[in-house]
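Undergrad: Provide a 3D model corresponding to the input given below.
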Amino acid sequence: MTRSIFISLPVTDLKASIAFYEAIGFKNNPQFTGDEGTCMVWSDTISFMLLTHAKWGTMTRRPITPKDSSEVMLALSCDSREAVDAMAEAAGAHGGSVDINPVEDHGFMYGRDLGDPDGHAIGAMWMDASAMSAQG
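TA: The predicted structure is shown next:
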């Protein structure tokens, strides 16, 4: 079996969160979608499980962090600098926050940090792998 990651996130408005994640490039997996949660696919090995607060509460007794705090930054690789900017624009247009941290531009690597509607931190990033191997 291929190793993969399923990242579970508590969300306040499931429909709005689905729209947000679709707008930034995720695909909904209807096989794992219901009234209390949905599976949003980034790649063959990475999926986000968006869960209502009620469903989240059945999985853990730990509190949901406040919207203005961070426990983790989830970085998603993009195909180009333009794709990073497009993701940031889509995030801002669909209820998210754009550039929650300063934009990082190192020439061979470019990134912008976003917040989803619930404040979960998403890093959109692009890296020129050929430049990395040249730096050795």
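Undergrad: alpha carbons only for contacts and neighbour counts from here, please
TA: Fine.
Undergrad: got the contact list for the longest helix anywhere in the chain?
TA: Taking DSSP state H as the assignment, the helix of the chain that covers the most residues is helix 81-93. If you take C-alpha atoms under 8 Å, 6 or more residues apart in numbering as the criterion, helix 81-93 is touched by 20, 23-25, 78, 97-99, 110-116, 124-126.
Undergrad: One more, please, to line up against the first structure:
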Amino acid sequence: MTRTQGLFINLPIADIARTRAFYTALGFEINENFSDDNAVAVVLGDKQFAMLLKREFFQTFTKLELADPTKYVQSLVAIQFDDKKEVDAIVEAALGNGGGEPHPPEDMGFMYQRAFSDPDGHGWGPFWMDPAGIPEDH
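TA: Have a look, this model is predicted:
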């Protein structure tokens, strides 16, 4: 089985200071070793990072045209939390700091999920799940 040593999600952003302030307000740590005038490295978990790169810098990694995440969905990043309260807390923090909520919460009993978009329009899906509670027919 193939396994990775870590995860770096790269997303283009418009403003380093705004992005740093937003993710810090959500309670995430910034890894300064990977951050500079072109990037903010948000620590999502152990060896898991969101590399938020200025659009111009991000463009140097691809010949493809960058999509506007406020108009087109590039990705939806799901992040798991320990309980429903943490899911609610991060979404409420996002909403209070310039983020949006693209759809209402969903509670399926064994899984609870919400969503928020960051100030650049990237979609995040915080969720809690109890695998033991998943119905057999699901």
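Undergrad: if we can go back for a sec, so where is the longest helix of structure 1 in structure 2?
TA: Mapped onto structure 2 using TM-score structural alignment, helix 81-93 of structure 1 spans residues 84-96.
Undergrad: how much does that stretch stray from structure 1?
TA: Comparison of stretch 84-96 of structure 2 with structure 1 after fitting gives an average deviation of 0.7 Å (mean C-alpha distance after the TM-score superposition for structure 1).
Undergrad: For that stretch, list every residue counted as buried.
TA: Residues of stretch 84-96 of structure 2 classed as buried under the neighbour-count rule (16 or more other C-alpha atoms under 10 Å) are 84, 87-88, 90-95.
Undergrad: which one of those residues is nearest residue 62 of structure 2?
TA: Residue 62 of structure 2 lies nearest to residue 94 out of the buried residues of stretch 84-96 of structure 2, by C-alpha to C-alpha, at 29.3 Å.
Undergrad: re the thing from before, point out the other helices and strands that the next helix or strand after the longest helix of structure 1 packs with.
TA: Once helix 81-93 of structure 1 ends, the next helix or strand along the chain (criterion: DSSP states H and E) is strand 97-98. Judged by 3 or more C-alpha pairs under 8 Å, 6 or more residues apart in numbering; DSSP states H and E, the packing partners of strand 97-98 of structure 1 are helix 81-93, strand 109-115.
Undergrad: Select, out of these, the one closest to residue 13 of structure 1.
TA: strand 109-115 (14.7 Å).
Undergrad: Of the contacts of helix 81-93 of structure 1, grab the buried ones for PyMOL.
TA: Selecting only the buried members of the contacts of helix 81-93 of structure 1 in PyMOL, with burial defined as 16+ other C-alpha under 10 Å, works like this:
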select buried, resi 20+23+24+25+78+97+98+110+111+112+113+114+115+116+124+125+126
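Undergrad: just to revisit the earlier point, residue 67 of structure 1 is nearest to which of the helices and strands packed on strand 97-98 of structure 1?
TA: Going through these one by one, with C-alpha to C-alpha as the measure, strand 109-115 comes closest at 9.3 Å.
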